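Novice: pasting the structure only:
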């Protein structure tokens, strides 16, 4: 998760010139300012990652061309740092009014499937943003599809071990001021945002030691921005959740993903050149196609998609027969078979 130091309490971006929501220039966005404790994707690449270009009106022809060739649009959105500004207390996080409104508009658009893909637990994130029928929680380890909920079986099996690790961390990290350990049932988060800077290296070191000793080879630690994520040692992340969702949609669907942290990089890679990927925040290296500055800028992107973007997609989808492509709701098909032996959510 990234800091949004240029955003005000209500989510407005004082460093970005406001424009009318119906204009193409709404998509313009600025650069973030807080680079403290930036982490980058550490997976191998042929060339070093570079910061993606700032998304501006100059990129509209490219976006229009991509959407004009689509039969359908999949919009996947992270929550913290994307729809909601980053706050010191995670329980206080809420989407900006502009983003809530924009998401609601996309949910109601016929040629669009909207999904929330978050590191928060499924139960948590579903209470914070309403409307979409697809939610992926715990970095893609649990999936809500209409009224069906499934959990990755390996994560389910290791939930007890995760609980033991979180309890050990409460004891070991307890003396350090302002550390918060969050047990999200399938993953855990150590929050260091309000920890004194001098103590943060100690928190990281002790966290890795506890996970190594108590979690063994079943659990691992992944870095984020002022957080440490603890989860099962399996090759599964947000990108896999996006792939699962995309697999149910018709050929020609254009996927779009917006996120702000290292854990979103697998989703950016899943989108690849076939879609549109946007990283929120400062000039961190990323595999995303573009970047915007803040949740306020995200709202302008979503507003543009909900008006001009949807009109472009609709030009092709109007000629398609929904009964040939979908089951039940035309924007949400059945839960896909690709999910690895799902178990019922408890």
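Specialist: That came through, no problem. All figures in this text were calculated on a predicted structure; none of them were measured in a lab.
Novice: alpha carbons only for contacts and neighbour counts from here, please
Specialist: Noted.
Novice: so who does the spatially most central residue of the chain touch?
Specialist: Taking CA atoms, centre = their mean, the centroid of the chain lies closest to residue 78, which sits 2.4 Å from it. By CA atoms under 8 Å, 6 or more residues apart in numbering, residue 78 lies in contact with 116-118, 257-260, 264.
Novice: same question, residue 82
Specialist: Here residue 82 is in contact with 258-260, 280, 294-295, 298 (CA under 8 Å, 6+ apart).
Novice: next: residue 51.
Specialist: When the contact criterion is CA under 8 Å, 6+ apart, the partners of residue 51 are 283-286.
Novice: use this one as the comparison:
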């Protein structure tokens, strides 16, 4: 059974080359599954303020165009939002933690929420907005999941806002997950980034995908752990975290967000 543990850290391009020598084979297809916020881009006070460095953008475009590399972005953002952030055509995007999936040719694989859950979701949005959208706190409505941001709330009130938001979300049966100075509300369905990752891999490579390809996943958040858990033993995953004691389903910890750029450079060097 997959288990969480403290894992080896990677802090530089040289670490990839020494600790993962031989994992990648330029002749074997690679599925590259990536989170966006906190992984490809640094965390910002407002989601609209995130950006890719010029070198990261260049590396991603080169990797996406490589004939042996299949790229998918699996994000908590809404689908169109994350597509606009990357601007890479022809790759697979999964938004809302995998509830919305669009492959490169435009085919959709969305998880259909029951009408009752859609009604409850609207109730949660309205209640959070009316009661807690003040003093710097705000609600990011992504239509099937939401994020309650409290980063800009005064330090002495942040915990109060966090707990109040969790209480509202959970009172309507939704799941409240901790993010970076935010609470994410997700519908109570058996679907997450891990299930989305498996669906994407099966659609692209068939049921026996694990025998045909190499897989790399990278993410920085608790919601990314769902993918790390389901991929443990069949791919290599990386958890971005500055915490040396964090327990994770990933195989390696990336010491800080800029090391993700080294990860992309290592893959690019191996395949060229």
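Specialist: Thanks, I have it. Since the model is a prediction, treat every value here as computed from it, not as a measurement.
Novice: picking that back up, which one (most neighbours) among the contacts of residue 78 of the first structure?
Specialist: Top of these by neighbour number is residue 259, holding 32 neighbours under the definition other CA atoms under 10 Å.
Novice: look up how far residue 265 of the first structure lies from that one.
Specialist: With distances taken as CA to CA, to the nearest Å, residue 259 of the first structure is found 8 Å from residue 265 of the first structure.
Novice: ok, and what's touching the longest helix along the first structure?
Specialist: Here the longest helix in the first structure is taken by residue count, with DSSP state H as the criterion, and it is helix 159-173. Residues outside helix 159-173 of the first structure that contact it (CA under 8 Å, 6+ apart): 179, 181-183, 185-188, 203, 206-207, 210-211, 214-215, 219, 230-231.
Novice: repeat that for 10 Å
Specialist: Applying CA atoms under 10 Å, 6 or more residues apart in numbering, the external contacts of helix 159-173 of the first structure come out as 155-156, 174, 179-190, 202-204, 206-216, 218-219, 230-232.
Novice: measure residue 230 of the first structure to residue 139 of the first structure for me?
Specialist: Remark: distance between residue 230 of the first structure and residue 139 of the first structure (CA to CA) = 11 Å.
Novice: name the residues contacting each of these two.
Specialist: Counting by CA under 10 Å, 6+ apart, the residues touching both residue 230 of the first structure and residue 139 are 186-187.
Novice: Three-state assignment for residue 144 of the first structure, please.
Specialist: The three-state label given to residue 144 of the first structure by DSSP: H, G, I helix; E, B strand; the rest coil is strand.
Novice: aligned partner of it in the second structure?
Specialist: Structural alignment places residue 144 of the first structure opposite residue 102 in the second structure (criterion: TM-score structural alignment).
Novice: same thing with residue 244 of the first structure?
Specialist: Aligned by TM-score structural alignment, residue 244 of the first structure pairs with residue 199 of the second structure.
Novice: please report the distance of residue 187 of the first structure from residue 212 of the first structure.
Specialist: Residue 187 of the first structure is 15 Å from residue 212 of the first structure, where distance means CA to CA.
Novice: for residue 234 of the first structure, same thing?
Specialist: Taken as CA to CA, the spacing of residue 234 of the first structure relative to residue 212 of the first structure amounts to 15 Å.
Novice: cool, residue 129 of the first structure as well?
Specialist: To residue 212 of the first structure, residue 129 of the first structure is 35 Å away according to CA to CA.
Novice: part of a helix, is residue 201 of the first structure?
Specialist: Yes - when three-state DSSP is applied, residue 201 of the first structure is found to be in a helix.
Novice: and it, how many neighbours does it have?
Specialist: A count of nearby residues for residue 201 of the first structure, using other CA under 10 Å, gives 11.
Novice: equivalent analysis for the one 3 residues further on, please.
Specialist: A count of neighbours around residue 204 of the first structure, defined by other CA under 10 Å, yields 17.
Novice: which residues of the first structure fall in strands?
Specialist: Secondary structure of the first structure by DSSP state E: the strands cover 72-77, 112-117, 134-137, 142-145, 148-151, 180-183, 188-191, 219-223, 227-232, 253-259, 276-280, 290-292, 343-344.
Novice: before we move on, back to that, any idea how far the residue nearest to the centre of the first structure is from residue 271 of the first structure?
Specialist: When CA to CA is applied, the distance between residue 78 of the first structure and residue 271 of the first structure equals 14 Å.
Novice: what of residue 48 of the first structure?
Specialist: From residue 48 of the first structure to residue 271 of the first structure the distance is 19 Å (CA to CA).
Novice: which of the two has more neighbours?
Specialist: Here residue 48 of the first structure and residue 271 are set side by side on neighbour count (other CA under 10 Å), and the busier one is residue 271, at 23 against 9.
Novice: separation between that one and residue 145 of the first structure?
Specialist: 20 Å.
Novice: repeat for residue 76 of the first structure
Specialist: The value you get for residue 76 of the first structure to residue 145 of the first structure, if CA to CA is used, is 14 Å.
Novice: those two: which is more packed in?
Specialist: Using other CA under 10 Å as the criterion, residue 76 of the first structure and residue 145 rank with residue 76 on top: 25 against 20.
Novice: just checking, that one touches residue 107?
Specialist: No - judged on CA atoms under 10 Å, residue 76 of the first structure makes no contact with residue 107 at a distance of 11.3 Å.
Novice: looking at the strands of the first structure, which is nearest to residue 123 of the first structure?
Specialist: Taking CA to CA, strand 134-137 is the member of the strands of the first structure nearest to residue 123 of the first structure, at 8.0 Å.
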